[in-house]
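Trainee: sequence? don't have it. structure:
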């Protein structure tokens, strides 16, 4: 075998998915995430939001991807308060850990305008809010969401703010 073949084989092995062949796990890391169980309120995310979030990241000390989300609001049609938000997205925590922000004030530089615009179209012009969920001293989650037909839909991203 030539050294080129050996190097190509090495590169193929290095680029393999380390989780190949293993069953997928639910996200579970304490107060952040779904506590190891799938939320019964999660629903199919609209394709428009999936496409808009592709290759987009929230810029912080750890650039994390925007993840499209959709949750059932039940009979609610308005954006939830802090306490109800935690219940809907199935996250343990205190309402004191949640701040509600206006998207215009939150995104002063317009970095996330494409996501906001797509969410506005998908939600047919309904109000949009940003929920900032404090996970610990340096970790937070940003939830950019709106409502449509009894659903809370939008995006979430993890951030490190030191």
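Mentor: Now that the structure is in, tell me what you want to look at. A quick note: this is a predicted structure, and the numbers were derived from the prediction, not measured.
Trainee: all contacts plus neighbour counts: C-alpha atoms, from now on.
Mentor: Will do.
Trainee: This structure: strands as residue ranges?
Mentor: 28-29, 32-33, 57-58, 64-65, 67-72, 98-101, 128-134, 139-148, 151-160 (DSSP state E).
Trainee: quick one: the last one to strand 67-72, angle?
Mentor: Between the axes of strand 151-160 and strand 67-72, defined by axes from the mean of the first three to the mean of the last three Cα atoms, to 10 degrees, the angle is 140 degrees.
Trainee: Counting by contacts, list what strand 151-160 packs against.
Mentor: helix 47-53, strand 57-58, strand 64-65, strand 67-72, strand 139-148 (3 or more Cα pairs under 8 Å, 6 or more residues apart in numbering; DSSP states H and E).
Trainee: Looking at the strands of the chain, which one is packed in the most?
Mentor: Each of those was scored by mean neighbour count; the highest is strand 151-160, a mean of 24, by mean count of other Cα atoms under 10 Å.
Trainee: So what touches that strand?
Mentor: By Cα atoms under 8 Å, 6 or more residues apart in numbering, the residues outside strand 151-160 that reach it are 45, 49, 53, 57-74, 77, 79, 119, 123, 138-147.
Trainee: also this one, for the comparison:
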């Protein structure tokens, strides 16, 4: 009995030994752990460069397109502008009126010297003048006597006439109840329409 058991154990050990030598070896995966490893949050140089280039493009685009605030295309005639300028060095006759000359309407407003670039040898038409002052206004051309029927502003007309090489005209630019009167003449040497303007409210 014991002999049979011994033989059985010997046979079993042989089988196990044979299996261990013939079984395929399993490869273990080795995991490399780096202590205190950190993930960098600093943008790569090429990303920063790309952002800078995009910002420069936006700045250039704004410069190219935001500069045209006059509403006049570059191809427009040279005599056209839509920015009436306050004349800093008006003709002495205009300057002599001072800053206390007022026009009476629903409100009282002071006259102020004004000039607009204009290279033609005659004063602008109503449509041309509307273009000069930026459009959006209905412009009517008046004779000084039509504008000042009582002669209240004869000194203003005379001052502009002294600064002008042509007959004085009055341009009435209206937007709703708001009106601007331009009492102007022509200074061909300076290439300007010159004179006085005043705001009015006419209900």
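Mentor: Received it, and whenever you're ready, just let me know what you need. No experiment lies behind these values; they were computed from the predicted model shown.
Trainee: Any idea what the TM-score comes out to?
Mentor: Once superposed, the chains reach a TM-score of 0.66 (TM-score structural alignment, normalised by the length of the first structure), with 121 aligned residues with a Cα RMSD of 2.4 Å.
Trainee: and of the strands of the first structure, who's closest to residue 110 of the first structure?
Mentor: If you check each of those against residue 110 of the first structure by Cα to Cα, strand 57-58 wins as the nearest, at 12.2 Å.
Trainee: The second structure: matching residues for the closest one?
Mentor: Counting by TM-score structural alignment, strand 57-58 of the first structure lines up with residues 102-103 of the second structure.
Trainee: That stretch vs the first structure, average distance?
Mentor: Comparison of stretch 102-103 of the second structure with the first structure after fitting gives an average deviation of 0.9 Å (mean Cα distance after the TM-score superposition for the first structure).
Trainee: Any idea how far that stretch is from the middle of the chain?
Mentor: A distance of 34 Å separates the centroid of the chain from that of stretch 102-103 of the second structure, by Cα atoms, centre = their mean, to the nearest Å.
Trainee: do the same with stretch 60-75 of the first structure
Mentor: Counting by Cα atoms, centre = their mean, stretch 60-75 of the first structure comes out at 2 Å from the chain centroid.
Trainee: need the contact list for residue 133 of the first structure.
Mentor: With Cα under 8 Å, 6+ apart, residue 133 of the first structure has these contacts: 97, 98, 99, 140, 141, 142, 143.
Trainee: how about a cut-off of 10 Å?
Mentor: 32, 82, 85-86, 91, 93-100, 139-143, 158 (Cα atoms under 10 Å, 6 or more residues apart in numbering).
Trainee: ranges for the helices of the second structure?
Mentor: 2-22, 45-66, 92-95, 126-132, 144-147, 154-163 (DSSP state H).
Trainee: In JSON lines, list those helices along with mean neighbour count and distance to residue 172 of the second structure.
Mentor: JSON lines is the format used below for the helices of the second structure (neighbours: other Cα atoms under 10 Å; distance: least, Cα to Cα, whole Å):
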{"stretch": "helix 2-22", "mean neighbour count": "10", "distance to residue 172 of the second structure": "111"}
{"stretch": "helix 45-66", "mean neighbour count": "11", "distance to residue 172 of the second structure": "31"}
{"stretch": "helix 92-95", "mean neighbour count": "16", "distance to residue 172 of the second structure": "20"}
{"stretch": "helix 126-132", "mean neighbour count": "19", "distance to residue 172 of the second structure": "9"}
{"stretch": "helix 144-147", "mean neighbour count": "16", "distance to residue 172 of the second structure": "9"}
{"stretch": "helix 154-163", "mean neighbour count": "19", "distance to residue 172 of the second structure": "15"}
